[in-house]
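Asks: dropping the sequence and predicted coords here.
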Amino acid sequence: MTENVNLRRRALLQGGAGLALSSLVVHGAAQTWPARPIRLLTGYAPGGSSDITARAISAPLARLLGQPIVVDNKPGASSALAAAEVARAAPDGYTLGLLDNAPMTIVPSLRNPGYDPLTGFTSISMVTQMPQVLVAAPTLPANSVRELIELMKKQPGKLNYGSGGSGSVGHLCAELLKSRSQTVAVHVPYRGAAPVVTALMAGEIQFAFLTYTGTAAFLKSGNLKALAVSSTTRLPTLPQVPTIAENVLPGFDAPGWFALLAPAGLPAGIVAILNKALADTMKMPAIVSRMEELGQIIATGKVDPKQTIPTELEQWKRLITERKIVVDG
């Protein structure tokens, strides 16, 4: 409890003059928060990357804040159900969301999700980035992004690529690659990542953008090969694999990510406390190690969701319009 009090004091002191007289009410709320358990919503079923990440960070966060954090899985509509519930909640700090770019930038680019990703939330902090790995079967006569692009240009429309579904991160990454490189390949959507891996090894498709956790075992066994990653930073678990940006397409940046978000109007004092607690959590060696195992790059304090969300939203809207992408169903 002493650690919790000290954490609140440090966070409030760091706010300085910016929280002055007009923030006395906010100070009062922050000084008494949290007084009960906190609910952390995630938009996917138990066992996936979102759930594992939420549970990994919730335990140390709870210790720092002095209250339990209950992870609440609300799968459905590409995580938009969970995002909508966060947006509707009271801005009192007791309902938070560990949300990814699916409900925050992809779904709103495809349809009206019933909330505004720019005004309906308080962005607390980016948690991690989860780059997509561009993978191919070992038999594909291309060992780099540059060689893959050359192959697509020589054989326009002859290569197939797979994804876990229309409108998924993997789908949009591939379409962005095609758009930036002015190439043609045929999209084959599947229901999830596992069948994409099976199709790659069977030769039904030639390449795909998938997560590290979904491909690690196949990369180690030699059943798949990694050509590049979709972020601007290399994955610590695949240090020899270049980024697309450094290899051939400068500025290419399309990672998955997880951000800690709250309803719009969360008091600044509570935001400061959460920011400090999350920053301390993400520096813990056990958390750093766990995130690397999951193929994630810690982005807390390095990437600002208040900039990432509008920038990415604009990118996906433009791409979806240009490529005439429609979502399944």
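Replies: Structure's in. What do you need?
Asks: make it CA atoms for all contacts and neighbour counts henceforth
Replies: Noted.
Asks: what about the longest strand in the protein?
Replies: As assigned by DSSP state E, the longest strand anywhere in the chain is strand 121-130.
Asks: tell me who's in contact with the residue nearest the centre of the chain.
Replies: Central residue of the chain (CA atoms, centre = their mean): residue 257, 1.5 Å from the mean position. Taking CA atoms under 8 Å, 6 or more residues apart in numbering, we find residue 257 in contact with 100-101, 126-131.
Asks: re earlier: distance between whatever helix or strand comes next after the longest strand of the chain and the chain's centre?
Replies: Next along the chain after strand 121-130, taking DSSP states H and E as the criterion, comes strand 133-136. Centroid separation for strand 133-136 versus its chain: 18 Å, with CA atoms, centre = their mean, to the nearest Å.
Asks: tell me which helix or strand comes right after strand 133-136.
Replies: Per DSSP H and E, the first helix or strand lying C-terminal to strand 133-136 is helix 145-154.
Asks: which parts of that next one are buried?
Replies: By neighbour count with 16 or more other CA atoms under 10 Å, helix 145-154 contains the buried residues 145-146, 148-149, 151-153.
Asks: same deal with stretch 276-292?
Replies: Buried residues in stretch 276-292, counted by 16+ other CA under 10 Å: 276-279, 281-282, 287, 290-292.
Asks: out of those, which sit inside helices?
Replies: Among those, the ones falling in helices (DSSP state H) are 276-279, 281-282, 287, 290-292.
Asks: before we go on, here's another structure to hold up against the first:
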Amino acid sequence: MHRRPPLVLKQAALLALAFGAHAPLLAAEAFPTRPITLIVPYAPGGAGDILGRSVAKELAGIAGKPVVVENKPGAGGNIGAELVARAQDKDGHTLLLGATSLASNPSLMRSMPVDPLKDLVAISGVASLQNVIAVNPSSRLRNVSELVAEAKKHPGKLTFGTAGIGTSSHLSVELFKGEVGVDLLHVPYKSGGPAMADVMAGNLDLVFELMPAVVGHVRSGKLRGIAVTGSARSEALPDLPTVAESGYPKYSFVSWFGIFGPSGMDSRRVAQLNEMMAKALASGEFKSRLEQLGAEGMSGSPAQFDRFFQGEVAKWKRVVAEQGLPLMN
């Protein structure tokens, strides 16, 4: 039996330690190894789709691999959320663009296909943004006061379209109805695009649509904005007053979007994806794009975004109970 000289053994041990110490780094550098799929749980043309494609473009440049957007609309975003939660690969190649509805659905839906707090992992915020109350340019409704007066005169007659039950465009109206004491007829769609098209065509009275989806139509005159839903005016549409300015100071609604992955993802991969999103959010081009859309970037660590998300789930549980919002199928 031949015995290795002590020096050779020592060198081998040092090499093993060196490679072992750099294993996480090497693994990190190897990601992604194939295209990343970003599930957007809304149909093309809506705010979620617009933001999702902006994120995908920026991430692809950072990752060096394509980021493919797959639209999976329906059930207030639950269809897309379930696809990601049930994804076989948990290595960061399948991601979800989640939104406000991901936090509100557990309190609004009679049954949920997934538990977002248990079945998904929060990776990074993307953007926060206001909704815009918009009508057809020829509509008799020119401001919030006229909208409320008409709704009170004809309860349940004015129609509003949304991107689906439980989405932010729906929740913003439900809060408005409770705050001002009016009844409006809900017409749910699979995304905000078709709802806005029906307002333009005169088939629907109004939408409370997310800023990125509606801002271009308001600027071009295809829709008329009458107010924004946040606590302050938007730089994207500075001439529009807030609902609070219009006589209802307690009303305020702001939506958000963020990146999630399936639970069970390695924390180092979560951190790596968060770093990639931080680079995207710091990009001058992406900042400019968000500004054009009337949105604000949401930066922060995975832990910070997770705390924010847990707070949103708790908030909507409280709001649904306090407002007596009806449960949805």
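Replies: Alright, I've got the coordinates. The model shown is predicted, which means the values in this text are computed figures rather than measured ones.
Asks: could you dump the buried residues of helix 145-154 of structure 1 to CSV with distance to residue 192 of structure 1?
Replies: Formatted as CSV, these follow (distance: CA to CA, whole Å):
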residue, distance to residue 192 of structure 1
145, 24
146, 27
148, 24
149, 25
151, 26
152, 25
153, 28
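Asks: closest one of the ones in helices among the buried residues of stretch 276-292 of structure 1 to residue 207 of structure 1?
Replies: Closest to residue 207 of structure 1 out of those is residue 292 (23.9 Å), distances taken as CA to CA.
Asks: hey, which helix is longest across structure 1?
Replies: Under DSSP H, structure 1 gives helix 305-323 as its longest helix.
Asks: what distance separates it from the centre of its chain?
Replies: Using CA atoms, centre = their mean, the offset of helix 305-323 of structure 1 from its chain centre is 14 Å.
Asks: ok, now stretch 124-131 of structure 1?
Replies: Its chain's C-alpha centre and that of stretch 124-131 of structure 1 lie 6 Å apart, by CA atoms, centre = their mean.
Asks: same check, this time on stretch 287-307 of structure 2
Replies: 10 Å.
Asks: quick one on the thing from earlier: so the longest helix of structure 1 versus strand 121-130, what angle?
Replies: Interaxial angle of helix 305-323 of structure 1 relative to strand 121-130 (axes from the mean of the first three to the mean of the last three CA atoms, to 10 degrees): 70 degrees.
Asks: what's helix 305-323 of structure 1 in contact with?
Replies: 101, 104-106, 108-110, 117-118, 123-126, 172, 175-176, 259, 326.
Asks: with stretch 258-269 of structure 2 instead?
Replies: Stretch 258-269 of structure 2 has contacts (CA under 8 Å, 6+ apart) with 28, 84-87, 90-92, 94-99, 118-127.
Asks: ends of that stretch, what's the gap?
Replies: 16 Å (CA to CA, to the nearest Å).
Asks: quick check: next helix or strand after the helix ranked longest in structure 2?
Replies: Assignment by DSSP H gives helix 6-29 as the longest helix of structure 2. Per DSSP H and E, helix 6-29 of structure 2 leads on to strand 36-40 as the next helix or strand towards the C-terminus.
Asks: counting by contacts, list what that next one packs against.
Replies: helix 47-63, strand 67-71, helix 78-85, strand 94-99 (3 or more CA pairs under 8 Å, 6 or more residues apart in numbering; DSSP states H and E).
Asks: please redo it, this time with the cut-off set to 7 Å
Replies: Here strand 36-40 of structure 2 touches helix 47-63, strand 67-71, strand 94-99, going by 3 or more CA pairs under 7 Å, 6 or more residues apart in numbering; DSSP states H and E.
Asks: most tightly packed of those?
Replies: For these, average neighbour numbers computed from mean count of other CA atoms under 10 Å are highest in strand 94-99, which has a mean of 27.
Asks: before we move on, the earlier item: list the buried ones in the longest helix of structure 1?
Replies: By neighbour count with 16+ other CA under 10 Å, helix 305-323 of structure 1 contains the buried residues 305, 309, 312-313, 315-317, 319-320.
Asks: which of those sits closest to residue 52 of structure 1?
Replies: Residue 52 of structure 1 has its nearest neighbour among the buried residues of helix 305-323 of structure 1 in residue 305, at 20.8 Å by CA to CA.
Asks: the closest one and residue 101 of structure 1, how far apart?
Replies: 10 Å.
Asks: gap between residue 196 of structure 2 and residue 159 of structure 2?
Replies: 12 Å.
Asks: could I get the helices and strands packed on strand 36-40 of structure 2 as a markdown table with distance to residue 241 of structure 2?
Replies: Listed next are these as a markdown table, based on distance: least, CA to CA, whole Å:
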| stretch | distance to residue 241 of structure 2 |
| --- | --- |
| helix 47-63 | 21 |
| strand 67-71 | 33 |
| strand 94-99 | 25 |
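Asks: which of the ones you listed sits closest to residue 184 of structure 2?
Replies: Residue 184 of structure 2 sits nearest to helix 47-63 of all those, at 22.7 Å, using CA to CA.
Asks: got a list of contacts for the closest one?
Replies: If you take CA atoms under 7 Å, 6 or more residues apart in numbering as the criterion, helix 47-63 of structure 2 is touched by 32, 40, 42-43, 66-69, 97, 210, 212-213, 276, 280.
Asks: now the counterpart of residue 328 of structure 2 in structure 1, what's its secondary structure?
Replies: Using TM-score structural alignment, the partner of residue 328 of structure 2 in structure 1 is residue 326. Following DSSP: H, G, I helix; E, B strand; the rest coil, the label given to residue 326 of structure 1 is coil.
Asks: wait, residue 121 of structure 1 touches residue 87, no?
Replies: Yes - Residue 121 of structure 1 lies in contact with residue 87 (CA atoms under 7 Å); the separation is 6.0 Å.
Asks: which stretch of helix or strand covers residue 257 of structure 1?
Replies: strand 256-263.
Asks: for that strand, buried residues please.
Replies: For strand 256-263 of structure 1, burial by neighbour count (16+ other CA under 10 Å) applies to 256-263.
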